[in-house]
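Engineer: take this sequence and fold it.
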Amino acid sequence: MIAIGQEAPDFTLPNQDGEYVRLRDLRGRAVVLFAFPRAGTYG
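Structural biologist: Predicted coordinates for the structure are as follows:
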């Protein structure tokens, strides 16, 4: 778990269009990460 105010480690994830985005490319912007369990799974 990352503490409030702690810098997040760099990572790469696909966006809604299937294009890969790196966290470091968003430096200086407000970023909201939303994670949810896959449809049909318990979570």
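Engineer: from here on, contacts and neighbour counts on C-alpha atoms
Structural biologist: Will do.
Engineer: show me what contacts the closest residue to P14 other than its chain neighbours?
Structural biologist: Nearest non-adjacent residue to P14, counting by CA to CA, 6 or more residues apart in numbering: Y20, 4.2 Å away. Applying CA atoms under 8 Å, 6 or more residues apart in numbering, one finds that Y20 lies in contact with 12-14.
Engineer: in CSV: those, plus neighbour count.
Structural biologist: Shown next, in CSV, are the contacts of Y20 (neighbours: other CA atoms under 10 Å):
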residue, neighbour count
T12, 11
L13, 11
P14, 10
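Engineer: in CSV, list the residues you listed along with secondary structure.
Structural biologist: Output for the contacts of Y20, formatted as CSV (DSSP: H, G, I helix; E, B strand; the rest coil):
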residue, secondary structure
T12, strand
L13, strand
P14, strand
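Engineer: span of stretch 13-22 from start to end?
Structural biologist: 7 Å (CA to CA, to the nearest Å).
Engineer: please give me the structure for this one as well, since I'd like to look at both together:
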Amino acid sequence: MNEIPTVPTYYLAKPQPRERAWRNQRGKKTLLSLTLVCNCEET
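Structural biologist: Now for the predicted structure:
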């Protein structure tokens, strides 16, 4: 990768077991926020 994206695709595509548990608690709100931000930026 030449440039590191703000949200690494490999992290979202292949979450580790420990990360998955963490995302279950905080990730849902984070992903929701990221989705809203991405939609706003695209528009």
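Engineer: after superposing, what score do the chains get?
Structural biologist: The TM-score (TM-score structural alignment, normalised by the length of structure 1) is 0.28; 27 aligned residues with a CA RMSD of 3.4 Å.
Engineer: the closest residue to T12 of structure 1 other than its chain neighbours: neighbouring residues, count only.
Structural biologist: Once flanking residues are discounted, T12 of structure 1 sits nearest to R22: 4.3 Å by CA to CA, 6+ apart. The number of residues packed near R22 of structure 1 is 13, by other CA atoms under 10 Å.
Engineer: what number of residues lie near K29 of structure 2?
Structural biologist: The number of residues near K29 of structure 2, taken as other CA under 10 Å, comes to 12.
Engineer: ok now do it, which residues does it touch?
Structural biologist: By CA under 8 Å, 6+ apart, K29 of structure 2 has no neighbours at all.
Engineer: tell me which helix or strand it sits in.
Structural biologist: Assigned by DSSP states H and E, K29 of structure 2 falls within helix 28-42.
Engineer: equivalent analysis for V21 of structure 1, please.
Structural biologist: strand 20-22.
Engineer: how many neighbours does E19 of structure 2 have?
Structural biologist: 13.
Engineer: who touches the helix or strand in which it is found?
Structural biologist: Counting by DSSP H and E, the secondary-structure element that holds E19 of structure 2 is helix 17-22. For helix 17-22 of structure 2, contacts defined as CA under 8 Å, 6+ apart pick out no residues.
Engineer: what about L31 of structure 2, how many residues close to it?
Structural biologist: The number of residues packed around L31 of structure 2, counting by other CA under 10 Å, is 13.
Engineer: ok, it - contacts?
Structural biologist: Taking CA under 8 Å, 6+ apart, one finds nothing in contact with L31 of structure 2.
Engineer: fine by me, we can end here.
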